[in-house]
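Trainee: got a predicted structure plus its sequence, pasted below:
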Amino acid sequence: DHRLPYDPAADVSTQVAQSMQSSLEHLGTDHVDSYVLHGPASGYGWTDDDAEAWAAMVRERDAGRTRLLGVSNVSLRHLAQIAASGAEPPAFVQNRCFARLGWDRAVRAFCAERKIVYQGFSLLTANPEVLRHPRVADIAARRKATPAQIVFRFSQLIGMLPLTGTSDAEHMTQDLASRGLSLSNDEVQAIESLVA
């Protein structure tokens, strides 16, 4: 792929350094706020290549080219293997969150125990059935909010930092306003128990 920000024939550490350099050049800066390992090489566990990439990312951070390091699309197994290896833990985990899979409960618990920020993404697009659920509609009506706002506030109350991306100013304003909503423990439990 001609768009790769690194030489695919290079070793993993070199690829990380090349990717960082490409990002800095394209952004016109000398550092980025966070650097994310988008996903492990295997869905079955943390590989030697993952460990090499992570160590290279730590070197980039130590050199001042980034401030925070995170991982994305990881399982509890991946995180347990990172911890068991003695490697520096990520500052954040960024995972797609599905209601039908318990809102990634096991990974969230692992993160909470270790003070790792859990960032949930695709909270709306991965859970259209939740947005349409009568229970969420009832809560939204009572709270004078949109179903999306209810899902975002729910996610915050169960320990997530919700990630949202929109080019619609009104949606962004609504997303940000979700922080001011109150939900009862019963409402949080009702949403958490929803399954497709």
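Mentor: Looks like it arrived, so ask away.
Trainee: from now on I want contacts and neighbour counts done on CA atoms only, so please keep to that.
Mentor: Noted.
Trainee: the most centrally placed residue in the chain in helix, strand or coil?
Mentor: For the chain, Gln94 is the residue whose C-alpha lies nearest the centre (C-alpha atoms, centre = their mean; 1.7 Å). Here Gln94 is strand, with the state taken from DSSP: H, G, I helix; E, B strand; the rest coil.
Trainee: try it against this one:
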Amino acid sequence: HLYSEGKTRAIGVSNFHIPHLERILAEGSIVPAVNQIELHPFLSQEAIRDFCRKHGIVVEAWSPLMKGRDALTHPVIVDIADRHQKTPAQVVLRWHLQHDIVAIPKSVTPSRIRENLDVFDFTLSDADMQAIDQLNANVRTGSNPDHK
């Protein structure tokens, strides 16, 4: 209602899986602009990303750094970071960017906020991207929206 009245420019959803998106596309009149989902190298959500891409829905990652867990200490990511002279967090954020995923990492530490912004002066190679892609293990840090 707010969208049709021009009171909002876009509508987004959060934690929508493909069946949820299919339903909203079939029954609704507005395509969501954004689907915010848990997404990081250990939960790459490739099928949802592909679905969203096909329907013009931007994917935004919540917990893009996996809450500082395994994604920042895994040997594959650490090795890539060392080779690029970047931090593991910068490598993971760059991975998101190169997959056209909006990633907004949480931090209250000024030095980490600056570090998180310093991801535009390097590019991960295809081999780097594939190595990180292969880390997917469908590991969640939050709850599964299908099992509430």
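Mentor: Everything's here; your move. Small disclaimer: the values here were computed from a predicted structure and weren't measured.
Trainee: just to revisit the earlier point, what lines up with the residue nearest to the centre of the first structure in the second structure?
Mentor: Counting by TM-score structural alignment, Gln94 of the first structure corresponds to Gln36 in the second structure.
Trainee: hang on, the earlier thing: I'd say the residue nearest to the centre of the first structure and Tyr118 touch.
Mentor: Yes: if you go by C-alpha atoms under 8 Å, Gln94 of the first structure and Tyr118 touch, sitting 6.2 Å apart.
Trainee: residue range for stretch 155-173 of the first structure in the second structure?
Mentor: Aligning stretch 155-173 of the first structure against the second structure (TM-score structural alignment) gives residues 96-114.
Trainee: need the residues that contact that stretch.
Mentor: The contact list for stretch 96-114 of the second structure, computed with C-alpha atoms under 8 Å, 6 or more residues apart in numbering, reads His40, Val58, Val59, Glu60, Ala61, Trp62, Ser63, Pro64, Leu65, Leu93, Asn116, Leu124.
Trainee: quick one: end-to-end distance for stretch 93-112 of the second structure.
Mentor: Using C-alpha to C-alpha, to the nearest Å, one end of stretch 93-112 of the second structure lies 12 Å from the other.
Trainee: all helices of the first structure, in order?
Mentor: Ranges of helices in the first structure, per DSSP state H, are 12-27, 48-62, 76-85, 105-113, 128-131, 134-143, 147-157, 169-177, 185-192.
Trainee: now do the fourth one and helix 76-85, the angle between them.
Mentor: The one in question is helix 105-113 of the first structure. Helix 105-113 of the first structure runs at 30 degrees relative to helix 76-85, counting by axes from the mean of the first three to the mean of the last three C-alpha atoms, to 10 degrees.
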